[in-house]
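1. sequence and predicted structure are below.
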Amino acid sequence: MKRRRFITGGAIAAILASANTAWAKKKPQRAKFKVYNGPEVTGVIIYKKRRKMKLLHFGKPLREYDIDLGFAPKGHKLREGDGRTPEGLYTINRDNPNSKYYLSLGVSYPNSRDRARAAAAGVSPGGDIFIHGGPRYRGERNKKDWTHGCISVSDAEMEDIFAMVKVGTPIMIHP
């Protein structure tokens, strides 16, 4: 009886050891998100007219990207559905790894001034302004300035930006 337990126990140990070895030989999976270990991004600046976005570390440029904007890019966003990208000082207020447009970082539009301006005009200021990658379907991205007021970059660039820019980072959007 003792011999049977010893043999059974040895067989189970051998099976577990071989399974463990097979698991250890698997190729490591790619991380879901990139990791950034460089200087902290302390600000984001958008230049709408030049279609550029800069990530800054205490005023020093770290990276620069070409961007697309809302389908009506000139002027400050006034109301929901106008296709404009807002202008002014905001913050990155959320991140969304499951975005409809690849990855995304939320912009704190509308601020109190935006809400007051829209209320005076009797309209909704809108919301849900993001920095994001491309759409899941490519038909929208066949032209420049295709978003509904957001700031768009390529998916590969958005992976880097998503890793670098943290919630709470100020963003200044210039005309």
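-> It's in. Nothing here was measured: the structure is a model prediction, and the numbers come from that model.

2. every contact and neighbour count from this point should use C-alpha atoms.
-> Will do.

3. for whichever strand or helix holds Arg94, buried residues please.
-> Of the helices and strands defined by DSSP states H and E, Arg94 is found in strand 88-99. For strand 88-99, burial by neighbour count (16 or more other CA atoms under 10 Å) applies to Tyr90, Thr91, Ile92, Asn93, Asp95.

4. next: stretch 156-174.
-> Of the residues in stretch 156-174, those buried under the neighbour-count criterion (16+ other CA under 10 Å) are 158-159, 161-162, 164-166, 169-174.

5. below is structure B, check it against A:
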Amino acid sequence: MPEGSYRIVGHNPNSAFHLSLRIGYPTPEQVSAAAKRGVNPGGDIMIHGLPNDRGWIGSRHTEFDWTDGCVAVTNREIEWLYKAVRDGTPVEIQA
């Protein structure tokens, strides 16, 4: 998962997961640094709920790593975040 300071850049009500908030990763600086190293910076980092057909998992989703760098929360938590967080809200990702 990329560490650093980012912003929420979009809300997706039609996600493959129960709602999602797009994180503005990679930044232009990270794209440039990756290009200089000849690597792909990645992208498409989200805060999202559970897969649309697996909401029954609930908080047990934390028992294994399945997100490919995203931040997963319960469906109830993403519903609250989705309403409370506006585009442009700062996000700090730390390991």
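-> Sure, I can see it. Remember, it's a predicted structure, so these values are computed and weren't measured experimentally.

6. and the TM-score between them?
-> For this chain pair, the superposition-based TM-score is 0.85 by TM-score structural alignment, normalised by the length of the second structure; 90 aligned residues with a CA RMSD of 1.8 Å.

7. can you lay out the buried residues of strand 88-99 of the first structure as JSON lines showing distance to Ile131 of the first structure?
-> Listed next are the buried residues of strand 88-99 of the first structure as JSON lines, based on distance: CA to CA, whole Å:
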{"residue": "Tyr90", "distance to Ile131 of the first structure": "12"}
{"residue": "Thr91", "distance to Ile131 of the first structure": "11"}
{"residue": "Ile92", "distance to Ile131 of the first structure": "9"}
{"residue": "Asn93", "distance to Ile131 of the first structure": "11"}
{"residue": "Asp95", "distance to Ile131 of the first structure": "10"}
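
8. and the residues you listed, which is closest to Arg138 of the first structure?
-> Checking the buried residues of strand 88-99 of the first structure against Arg138 of the first structure by CA to CA gives Asp95 as the nearest, at 22.5 Å.

9. tell me the residue in the second structure aligned with that closest one.
-> For Asp95 of the first structure, the equivalent position in the second structure is taken to be His11, counting by TM-score structural alignment.

10. which of the buried residues of strand 88-99 of the first structure lies closest to Ala120 of the first structure?
-> Within these, the smallest distance to Ala120 of the first structure is 20.9 Å, found for Tyr90 (CA to CA).

11. can you tell me the centre-most residue of the first structure?
-> Compute the mean C-alpha point of the first structure, and by CA atoms, centre = their mean the closest residue is Ser104, 2.8 Å away.

12. in this structure it contacts Gly134, no?
-> No: look at Ser104 of the first structure against Gly134 with CA atoms under 8 Å: they stay out of range, at 9.8 Å.

13. stretch 119-134 of the first structure: how far from the chain's middle?
-> The gap between where stretch 119-134 of the first structure is centred and where its chain is centred comes out at 17 Å by CA atoms, centre = their mean, to the nearest Å.
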